[in-house]
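J.: sequence plus predicted model, see below.
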Amino acid sequence: MSRSGSSESTSSIESNTIQPVPLDQRHGRSRDMFTIWFGTNIMILAIVTGALATTVFGLPAWAAAVAIVAGNLFGALFMALHSAQGPTLGVPQMVQTKGQFGSLGAVLIVAVVVCMYTGFFISILVFGGESLASVLPFLGEKGGILILAAVSITATIWGYSLIHTYARIMTWASGLTLVLAFIWAFVVHPVPSGFFHGGGSTIAGFLGAFVASAVWQIAYAPYVSDYSRYMPKATGARPAFWMSYLGTSIGSILPMFLGAGVGLLMPTTDPALALTKATAGISVLVVAVFSIGVAATNAMNLYCGTLCTITIIQTFVPKFTAKARARAVIAALLCALAVAVSLSAGSGFVATYNNLLVLLMGALVPWTAVNLVDFYLVRHGDYVVEDFFERDGGRYGYVNWTAVVCYLLGVAVQLPFMIIGTWYTGPLARMLGSVDISFIVGLVVVSPLYYVVMTLQTRRRADLASEAVG
């Protein structure tokens, strides 16, 4: 599909923030959804996540591969369903949340998203800075953090088009580097004879690897349609869904395979260090490219956090029509806060903060269930976008108590199944062999409950309206 003549280019700063994207400014092709999710998933953190399957969960090669594939394919379903909403409504993901929860009911969830993605931003700065410093010692960890922050803030200020362009570049750079790393680790350096024949697979271990892979995908849900909202409405939901699904699945499975394999080669070694040893000879290239790759993801984290912050402000100040300058100022403030925390972080910071991020993720799973059921099964994508920007929520009101109660119930039912690092292990999670399946429980409970209640309410309103007319 050709681009609209009025579309913004990479050389220009995006003028929109959370406003609906006019039809004459829509641009891009469905394949852009493939490159942005393929290019941003091939990074050092995906490799570390894949290594969990063989190091932490103790799976042999075949079981690790199956768990990684199954988990990513399952989690990507939810991620891609959110992506398909973008071309239909043309607004950021969390603005659309007002259509399900009401103008004020959505504020708490949007605030959780700001905290979560700021946390992701900080964690990736710390981890990425350490990875860069491991192959480029002259930078030091602080130098690596500052480089990644500079790249991220630049992409966020320029906005949507530059982020997509960055992802296209990383698709080729990271993809080719990934192939080279596979060849170097498992062909140039032959694997041990028993590499593919290990035993010891357990149900708990398989579930652990499956959940880690699925949650990797579901973590994108609160911002995925931010990167499809400029696509022409005629593109349709189906191409956006499939290109996002394939891009994020393949882009995650392949680096996780590399991580699982490196974990088998050196199970007692830190995965990032093990990757460096396994690719000895080209390790500087491999780690540098994969570390720079996290800057693309971090730009998306910062962009999302900025749009969500603007959404909160606009809820209470409806006349606040933020443009490029406001996005730049808010992004700079969030980035400065993240850099300050990252530079002062102690050795145990990432582990501690990751525990908090797990808790925040649990708070978003019920939102995913409500959002997808409402969009696809209750309203069938039929929303009045202008009402999202009204102080009183227009026809969606201040608070949709059905959505809020289902959401809170979804958070509550997850707690017994949840594991938050060393802070907390739910009693049912302990019975399952210390495996966290809380997100599955949240989805299974909230989705049918919200659908049934909303359907009954809709029918009751229709009956009352019919009686009033009669």
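T.: Received, thanks.
J.: going forward, measure contacts and count neighbours with C-alpha atoms only.
T.: Will do.
J.: any idea how far residue 238 is from the closest residue to residue 86 other than its chain neighbours?
T.: Leaving aside its sequence neighbours, residue 86 sits nearest to residue 229 (CA to CA, 6 or more residues apart in numbering; 4.0 Å). Going from residue 229 to residue 238 by CA to CA, to the nearest Å gives 14 Å.
J.: before we go on, here's another structure to hold up against the first:
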Amino acid sequence: MTLPDPPNAPARVLERHTIGPIPLAERHGSGKGLFGIWLGVNMLPLTVVTGAIATVVFALPFWWAFVAIVLGNVVGGIFMALHAVQGPQLGVPQMLQARGQFGARGAALIVVIALVMFLGFFISNLVVGAQALHHVVPGLSVTAGICIAASISLVISIFGLRLIRAIVSLWAVVIGALVVMSLIWIGTNGAADGVLSGEFNAVGFFSVMAIGAVWQKAYAPYVSDYSRYLPAGFGARGAFWGTYGGSVLSTIFVMSLGALVGAAAPGSEPMAGLGNLLGGLGTVVLLAFAVASASTNAGNIYCAMLNTLTIGETFRKGWLPGLRGRIVTTVALHAVGLVVAIAGQGDFLVNFKNFILLLLYVLVPWSAINLVDYFLVRRGHYDVEAFFAADGGRYGYWNWTALGVYALGVAVQVPFAVTELYTGPIARAIGGVDLAWMFGLVVSGGVYYLLARRRPDVITEPAQTQAVEEPAPVR
């Protein structure tokens, strides 16, 4: 038996909504709010480490690395931020919308993949943040740092999206100022030789571009989770630019810092190298990064929670989780992440990160199908109530057209894929340049558009924006 949340549930303090549509009366926020949270989302040690790949692994001179980072993020950010438009219109989490393309149960496969990716990033951030903290406080083990980071994330996650947004936006200002100071400090204190070292190489340049683009694409399953509370009449332009501007700007700055550190201190682990290069300022910067990583990591678990509940509702129709379901799921996910992070401090973490990169390849076709369906096929017209129908409503349980195109989109990337676990034959032939995500986007989106226009379930008449009240939550 399921029970509703008690009337005195602290809804104003603890978020009570989960995967159900956000009632119109509770919509709030602006593009500035989206800009703030997306500016802070990338202020992480993991972003620094990723940027260092350009100059350490691919040996690019800093300025060529900077150009590749900018181009990759500018292009990839477009496809990521387009998903933000869907949140205000539909009022439901990002991956739940996949039911409109794949069917109620067909979408479950995509949701599971996204869930694993969210957990993967949560675990990676726990470890990298704990390593930064260990560098500042050597007497504190990495394991202890992981436990502290997970505890901070858990407390923030319990309160929900409102607190996550506030804290992430705050760290955007703090870390942003420290990143600018660090760039100036390193650039004016003996880093010139490192900046100019190395030679341009096409493989490195295009690979770093791909890293930037895929970094942005990796956020696609998050986007409407953050924008779904915006007013239903909120303009598409504001949702897009708030998300795009914040995410692209912060990633470029923080990845560029990592590339500069890699060029100036190529023999060091990036976060340790950053601390050493900054001298006395290094302790402050690393400590801030470590605490920020623990705080903003709550966003990964928040989205993982929404996906977990989406999977549960898929096979238990009529069950709409409320406050208790959100909290129990959040605690369970933190426990799983904590155990894996502690076990994966060594080489396993590297392999796990490679696995996450493979998951990104299989999410690219979903993104293409979702965007084409929303903007070109249905033009934003969805029956939101049907997402929760016991029989799948007009979208059914399975959409074999979308699933077939999705499989094609994954398969077409295989010859172009470049990872430490596998490199495709075409990628090897062109020197290891990673073009897989481009082909995944173009083929999936193009083929889906041609086939989906003939589907009988496509809504052709104007449809209302989600205007119904959320069904009574149950725990």
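T.: Thanks, I have it. From a predicted model like this one, the values you see are computed outputs, not experimental measurements.
J.: TM-score of the superposition?
T.: Scored against TM-score structural alignment, normalised by the length of structure 1, the superposed chains reach a TM-score of 0.93; 452 aligned residues with a CA RMSD of 1.9 Å.
J.: rewinding a little: measure the residue nearest to residue 86 of structure 1 to residue 119 of structure 1 for me?
T.: Taken as CA to CA, the span from residue 229 of structure 1 to residue 119 of structure 1 is 24 Å.
J.: compare the two and say which is more crowded by neighbours.
T.: Neighbours per residue (other CA atoms under 10 Å) separate residue 229 of structure 1 from residue 119, with residue 229 holding more: 25 against 22.
J.: helices of the stretch 251-400 of structure 2, start to end?
T.: Per DSSP state H, counting those that start in this stretch, the stretch 251-400 of structure 2 carries helices over the ranges 270-278, 280-296, 298-314, 323-343, 347-372, 400-413.
J.: now render those as TSV, adding distance to residue 217 of structure 2.
T.: Below are the helices of the stretch 251-400 of structure 2 laid out as TSV (distance: least, CA to CA, whole Å):
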stretch	distance to residue 217 of structure 2
helix 270-278	24
helix 280-296	19
helix 298-314	15
helix 323-343	23
helix 347-372	7
helix 400-413	15
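J.: what about residue 454 of structure 2, neighbour count?
T.: 10.
J.: next, it: secondary structure please.
T.: Classification of residue 454 of structure 2 using DSSP: H, G, I helix; E, B strand; the rest coil returns coil.
J.: over to the one 4 residues further on?
T.: For residue 458 of structure 2, the assignment made with three-state DSSP gives coil.
J.: thought it was touching residue 377?
T.: Yes: contact between residue 458 of structure 2 and residue 377 holds when scored by CA atoms under 8 Å: they sit 7.5 Å apart.
J.: which neighbours do the two share?
T.: Counting by CA atoms under 8 Å, 6 or more residues apart in numbering, the common neighbours of residue 458 of structure 2 and residue 377 are residue 452.
J.: burial of the closest residue to residue 114 of structure 1 other than its chain neighbours, as a residue count?
T.: Nearest non-adjacent residue to residue 114 of structure 1, counting by CA to CA, 6+ apart: residue 305, 4.8 Å away. Per other CA under 10 Å, the neighbour tally for residue 305 of structure 1 reads 27.
J.: which of residue 458 and residue 377 of structure 2 has more neighbours?
T.: Neighbours around residue 458 of structure 2 and residue 377, counted as other CA under 10 Å, are more numerous at residue 377. The numbers are 21 against 18.
J.: OK, contacts around the more buried one?
T.: Here residue 377 of structure 2 is in contact with 449, 452, 453, 458 (criterion: CA under 8 Å, 6+ apart).
J.: repeat the analysis, applying 7 Å as the threshold.
T.: 449, 453 (CA atoms under 7 Å, 6 or more residues apart in numbering).
J.: now swap in residue 73 of structure 2 and tell me
T.: 212, 213, 216, 248.
J.: in CSV, list these along with secondary structure and neighbour count.
T.: Output for these, formatted as CSV (DSSP: H, G, I helix; E, B strand; the rest coil; neighbours: other CA atoms under 10 Å):
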residue, secondary structure, neighbour count
212, helix, 28
213, helix, 27
216, helix, 24
248, helix, 27
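J.: quick one: which of these is nearest residue 105 of structure 2?
T.: residue 216 (27.1 Å; CA to CA).
J.: any idea how far the closest one is from residue 300 of structure 2?
T.: 15 Å.
J.: residue 425 of structure 2: neighbour count?
T.: Around residue 425 of structure 2 sit 14 other residues, with neighbours defined as other CA under 10 Å.
J.: okay but the residue nearest to residue 114 of structure 1 is in contact with residue 116, surely?
T.: No: at 8.5 Å, residue 305 of structure 1 does not count as touching residue 116 under the criterion of CA atoms under 7 Å.
J.: so who does the most centrally placed residue in structure 1 touch?
T.: In structure 1, the C-alpha nearest the mean C-alpha coordinate belongs to residue 220, at 1.9 Å (CA atoms, centre = their mean). For residue 220 of structure 1, the contacting residues are residue 79, by CA under 7 Å, 6+ apart.
J.: and if you look at residue 294 of structure 1?
T.: With CA under 7 Å, 6+ apart, residue 294 of structure 1 has these contacts: 43, 128.
J.: go with 10 Å
T.: 39-46, 121, 124-125, 127-128, 148, 152, 170, 300 (CA atoms under 10 Å, 6 or more residues apart in numbering).
J.: for the stretch 101-250 of structure 1, what spans make up the helices?
T.: So, for the stretch 101-250 of structure 1 - with DSSP H, counting those that start in this stretch - the helices run 107-135, 140-158, 160-183, 203-218, 237-265.
J.: need the winner for burial among the ones you listed.
T.: Most buried of the helices of the stretch 101-250 of structure 1, by mean neighbour count (mean count of other CA atoms under 10 Å): helix 237-265, with a mean of 25.
J.: what's the spacing between that helix and its chain's center?
T.: 13 Å (CA atoms, centre = their mean, to the nearest Å).
J.: between it and helix 283-316, how many degrees?
T.: When axes from the mean of the first three to the mean of the last three CA atoms, to 10 degrees is applied, the directions of helix 237-265 of structure 1 and helix 283-316 differ by 140 degrees.
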